[in-house]
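Visitor: I would like to see how this sequence folds:
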Amino acid sequence: MIPGREAWPEAAALRAHMQRIGAFYARHAIDPAGGYFQYFLEDGQAVERGTRHLVGSARMTVNWARAAVVFGSDADRHRAAHGLAFLSQAHRIGEAGAYAWRLCDGQVADDSQHAYGHAFVLLAHAHAVLAGVPGAQTGLARVFDEQTLCYWDPQQGLLTDRWDAGFRSCFAYRGQNSNMHACEALLAAWQASGERACLERAATIAERVTGDLAAQGGGAIWEHYDAHWRIDWDHHRDRPADRYQPWGFQPGHQAEWARLLLCLHRERPDPRWPQRAARLFDWAVAHGWDAEEGGIVYSVAPDGRVHNADKVAWVQAEALAAAVLLAEHTGQAAHATWATCLWQHITTHFVHPLHGTWRRWLDAQHRWPTNAPAADNPTDYHALAACHEWLGVLGRTAAAGQR
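Guide: Have a look, this model is predicted:
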């Protein structure tokens, strides 16, 4: 028994929550012509029906593949296969490793190449393999080779970030975010394929980001760097709500790295990983928790002041997953209590009372505009991933108690 977990939900409740989210997307997101609708009003109506973002297409594929594993559902497996086919046939373009960042009405609207997007393509293939989607194993090997050819910088032990359409010109910007999600994808690829190269690359990225880059940030991980991986303190200073490259320290990304380090530790034990995970999680809640309104803020300035006090669903989800995994690893009641606190906060403010999906972006006081169009594709990827991690902890704890 993990001390302090008495108020945690039971596994059945987490599964029911995941099924409720999945039911919303099963009703509203499947496009029989290919891929998934990705933008919804508060009432569930799909809008911008012809727009497909690479990240949304990949994340929804991951969601269905995850559901197929958790629930053993053939219907979810078929939905995952539907998304994987769209990634391979509609998003994949021209040069090896190239994927359309955005499609509009079946046409390429943005052909810029992003390591961030490619990481989710890799993640989608890995989860599809784990779900038993036919042909996914061949695709996984191909996508890993694409990452090696197009983005991997062996001298730096990190990925480049963005290229033009033909991979002829690399942008100078470097970012930890794309590398963080590549680490996540590589861990899944290792679990799906058993290819040691995937695990070793994940460990290399984790060491560089949570060791070397965190040292540049005084112990916390800054988002933006130049071509030589030196901190760029000014990139997007004027864009506090940018979805992919916001300015400031991101408490959610400190927590997300804490989660990934603990997942990495399960696969490739190293005492540094859980130590760093605990430190990064502690930083996230110490600097990010809003003592007055509750929830973890979006960004913090280098001087420690809150830069953007909005409450974003993925931030809460990653902090929840990290707290649960830390409670399992450390046995400390404080981490279990944080998990309870975060879950109560999420269910109070983020979970939609009708659909069970999570409201993606709230202001500092947790306000959401009534029936406003989604600013970008929600997918509930982080919410489902956090619940899945929690189910894993509950399962391992129960199994340990029976031995």
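Visitor: contacts and neighbour counts: CA atoms only from here.
Guide: Fine.
Visitor: what about the strands in the protein?
Guide: Taking DSSP state E to define them, one finds strands in the chain at 39-40, 46-47, 51-53, 102-104, 107-110, 113-114, 152-153, 158-159, 162-163, 174-175, 224-225, 297-300, 306-312, 361-362.
Visitor: quick one more, to check against the first:
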Amino acid sequence: MNWLTNAAHARWLENETDALLDFASGAMVEEGFAYLSSEGEQIPAEGSQLWLTCRMIHCFALGSLLGRPGSATMVDHGLRALSGHFRDDVNGGWYAQVGPDGPMDDTKAAYAHAFVILAGASAASAGRPGGKELLEEALTVSLQRFWREDEGMVVESYDRTFTDLEDYRGVNANMHTVEAYLAAADVTGDDTWLERATRISRRVVDDFARNQSWRIPEHFDANWQPLLDYNMDSPSDPFRPAGATIGHWFEWSRLVLHVRAAWAARGVSAEDWMLEGAQALFDLGVTEGWDVDGADGFVYTVDWDGKPLVRERMHWVVTEALAAAAALYRVTGDANLAAWYQLWWEYAAVHLIDTENGSWVHELAPDNGPSATVWAGKPDTYHAVQATLIPRLPLTPVLAPALAQGLLDTH
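Guide: Got it, this is the predicted structure:
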């Protein structure tokens, strides 16, 4: 039985999409969307964070395109928060975190701004008022503030006024910029965004990853020299963990396949490194990430010899492995990928999907017991929602534009 071609499994995925959107609906607050606890309760001290609010807009835009009543209201609410509470009308861009009394963190980061682009693209695909305008504004900010044409990459973060630029450069922000630029290319019809997504992907995968035995360096100095010892004194950082991050190998594997498919749809032959890199990253993620320490699950990070560094299990790593397996199967038809896909959904159902409190447990200990070393609570449904939809959609266009074109379950 191949679940990737099974209509009954697609119905199960649809039910899980609905359950995740239902859980996420409890996050709505005046300033956007709140950080939720493990029980789905709002945590006021966390305020509304830009990256989370934008991910919620994206998820509810997908819900609206799936015909889920109430989702459009959530999208519109999030768009109002971005145009009001989050927007810096003086300096441009959007604040990183806001509360009832205004900004709680007024920095401007490429990571979060990539999700503003994604939110705008998905809202525009869903036909929500203000979505297209948000997308255009977010792309302008990205191009003027973060993109570096000579480097083919984005820089990391600024202060409130876009004056002081952090010396650090990060692959994580660039990864989500690829995701955002792919969506922008599909929605706007401007292939310049696809070209930029390709340039980032080529440098990260065909250069940085290849030269490090496919273990992607995450942290760099201002000249894009890798900092392989970065954060070794705090290896469990949620955004800048030490070593190499297993889940990002799967995420890059899938994103490269989206890039490859986008060019193919435009009649452009794929570059050799694309499928090679996607396969290599996936294979290494399985070899060095899955069940490497005596228990099922993916370790969070490994060192530069491929040995486990942080052994806690993050829910989002499983979702990205599932999505990458589905994407790579779409390209290769390899039955082994379908087997991994089934095994990882089995793991998710047993250990991660919380049928009592809703959503997915965000972190497990190395023995798959409770843990909150890196992620407390359940603030994020984005990874899991996408894992329920990517197996049901083509590789190009990307999620929201594909749904808008009626391509669900048509591949």
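Visitor: Include mean neighbour count when you put the strands of the first structure into a markdown table, please.
Guide: Shown next, in a markdown table, are the strands of the first structure (neighbours: other C-alpha atoms under 10 Å):
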| stretch | mean neighbour count |
| --- | --- |
| strand 39-40 | 24 |
| strand 46-47 | 15 |
| strand 51-53 | 23 |
| strand 102-104 | 17 |
| strand 107-110 | 15 |
| strand 113-114 | 22 |
| strand 152-153 | 16 |
| strand 158-159 | 25 |
| strand 162-163 | 22 |
| strand 174-175 | 24 |
| strand 224-225 | 21 |
| strand 297-300 | 26 |
| strand 306-312 | 21 |
| strand 361-362 | 19 |
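Visitor: Could you measure from the aligned residue in the second structure for residue 35 of the first structure over to residue 359 of the second structure?
Guide: With TM-score structural alignment as the criterion, residue 35 of the first structure lines up with residue 32 in the second structure. Residue 32 of the second structure is 19 Å from residue 359 of the second structure, where distance means C-alpha to C-alpha, to the nearest Å.
Visitor: cool, residue 149 of the second structure as well?
Guide: To residue 359 of the second structure, residue 149 of the second structure is 40 Å away according to C-alpha to C-alpha.
Visitor: Please identify which of these two sits among more neighbours.
Guide: When residue 149 of the second structure and residue 359 are compared on other C-alpha atoms under 10 Å, the one with more neighbours turns out to be residue 359, at 27 against 11.
Visitor: contacting residues around the residue mapped onto that one from the first structure?
Guide: Matched by TM-score structural alignment, residue 359 of the second structure corresponds to residue 357 in the first structure. Residue 357 of the first structure sits next to 20, 21, 24, 351, 380 when contact means C-alpha atoms under 8 Å, 6 or more residues apart in numbering.
Visitor: Can you tell me the closest non-neighbouring residue to the residue in the second structure that residue 201 of the first structure lines up against?
Guide: Under the alignment by TM-score structural alignment, residue 201 of the first structure pairs with residue 196 in the second structure. The shortest distance from residue 196 of the second structure to any residue other than its chain neighbours is 6.8 Å, reached at residue 152 (C-alpha to C-alpha, 6 or more residues apart in numbering).
Visitor: cool, residue 95 of the first structure as well?
Guide: Looking at residue 95 of the first structure with C-alpha to C-alpha, 6+ apart, the closest residue is residue 166, at 6.5 Å.
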